[in-house]
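Engineer: fold the following and give me the result.
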Amino acid sequence: MDEISENSTKIDRIDRRILAVLQTDGRITNTDLAAKINLSPTATAERFKRLLRDGYILRFSAELDPVKLGLGLLVFVEVKLDRTTPDVFEAFGRAVARAPEVLECHMVAGGFDYLVKARVADMAAYRRLLSDVVLSLPGVRETHTYAVMEDIKDTHVLPIAP
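Structural biologist: You can find the predicted model right below:
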């Protein structure tokens, strides 16, 4: 059994309710959280600390409006490498990690090697990102870009079974 499966058996229905509430309201007070899950504030605080300590809660952050911050264009880029060797994978990963415009980068199975999600101001900014960052990444042979026209669903909330 892998680590994730082992950890997921250690939490109960109440822990799952705590996690579900925190995903949608990370600033909720312990008192309000306790009221929502019908548990005492002390017991809720203990469970919260354990969930944090055990790595179920990775971090807390504020979700910002990209349009108000001048980052209105969301793009997805398929990246195909010229060769798939451990050194190229490692160099590519290090380079992507240094690019602040890149929000996510995933190695995928299929017709290309990586799927990159990036936010920029506009198409001109994307063109600069493509030429200055993406195409200069180690091992990049080919890219295909998909500019997002409309967000249909955009969430960070995981489906937590009760």
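
Engineer: please count neighbours and contacts with C-alpha atoms only from this point.
Structural biologist: Noted.

Engineer: measure how buried Ala91 is and give me the count.
Structural biologist: Neighbour count of Ala91, defined by other CA atoms under 10 Å: 13.

Engineer: what ranges do the helices span in the protein?
Structural biologist: 3-8, 13-24, 30-37, 41-53, 86-97, 123-129 (DSSP state H).

Engineer: okay, those helices in a markdown table with distance to Val140 next?
Structural biologist: As requested, those are exported to a markdown table (distance: least, CA to CA, whole Å):
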| stretch | distance to Val140 |
| --- | --- |
| helix 3-8 | 33 |
| helix 13-24 | 36 |
| helix 30-37 | 47 |
| helix 41-53 | 38 |
| helix 86-97 | 8 |
| helix 123-129 | 14 |
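
Engineer: here is a second sequence; please produce its structure as well for comparison:
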Amino acid sequence: MDLEGKNAIVTGASLGIGSAIALDLAKNGANVAINYRKHDTEANAICGQIAAMGRRGLAIRADVANFKDAQAMVETVVKEFGRVDILVNNAGVNRDAVIWKMTEEQWDEALAINLKGYFNYIRHVAPLFREQGSGKIVNVTSINGLRGKFGQSNYTAAKAGIIGLT
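Structural biologist: The predicted structure is shown next:
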């Protein structure tokens, strides 16, 4: 796929699937803004790999569950790159526990990051995409959002919510 001149945001991109997505987008020509919450060394290393491909990489610390953090990140990307063409919502956490032992905090954190975080970024790029007349949103979810998994009711509820949101 040719993404030359396109600008992407990837949430949860300092490790794992998110970093692989960010690198693949850059390999295909996109500049990539990487969202991370804790892993700044890893996020900056991914940006270094993106730069080595001749693309622009931008690591931005932001809590996806925070509406204003998402807004600030999108605004920063527009300021630095000129526009946003692609959003990949990938950030996620597992806070596994059987429902009768799950704390309210475990439930809330899983839903805040895995579902509300996706809404937060969609909400801030959607007006840009409408104004530009184009834009792509990819929401990463899980098969568990379709069938559930024992000990992951919070995670699977969020992933099912992403399917509905998409």
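
Engineer: so after superposing, what's the score?
Structural biologist: Overlay of the two chains. TM-score (TM-score structural alignment, normalised by the length of structure 1): 0.24; 65 aligned residues with a CA RMSD of 5.2 Å.

Engineer: for the helices of structure 1, which one sits closest to Leu74 of structure 1?
Structural biologist: Between Leu74 of structure 1 and the helices of structure 1, the shortest separation by CA to CA is 9.1 Å, and it involves helix 123-129.

Engineer: in the closest one, what's buried?
Structural biologist: In terms of neighbour count (16 or more other CA atoms under 10 Å), helix 123-129 of structure 1 has its buried residues at Tyr126, Leu129.

Engineer: and if you look at stretch 125-139 of structure 2?
Structural biologist: Result for stretch 125-139 of structure 2 [16+ other CA under 10 Å]: buried residues Val125, Ala126, Leu128, Phe129, Gly135, Ile137, Asn139.

Engineer: try stretch 41-49 of structure 2
Structural biologist: Glu42, Ala43, Asn44, Ile46, Cys47, Gly48, Gln49.

Engineer: between the residues you listed, which is closest to Lys27 of structure 2?
Structural biologist: Using CA to CA, the buried residues of stretch 41-49 of structure 2 come closest to Lys27 of structure 2 at Gln49, 9.8 Å.

Engineer: residues touching Thr44 of structure 1, list them.
Structural biologist: Asn30, Leu33, Ala34 (CA atoms under 8 Å, 6 or more residues apart in numbering).

Engineer: gap between it and Leu22 of structure 1?
Structural biologist: 12 Å (CA to CA, to the nearest Å).

Engineer: what does Ser5 of structure 1 give?
Structural biologist: For Ser5 of structure 1 relative to Leu22 of structure 1 (CA to CA), the value is 21 Å.

Engineer: those two: which has the busier surroundings?
Structural biologist: Using other CA under 10 Å as the criterion, Ser5 of structure 1 and Leu22 rank with Leu22 on top: 17 against 9.
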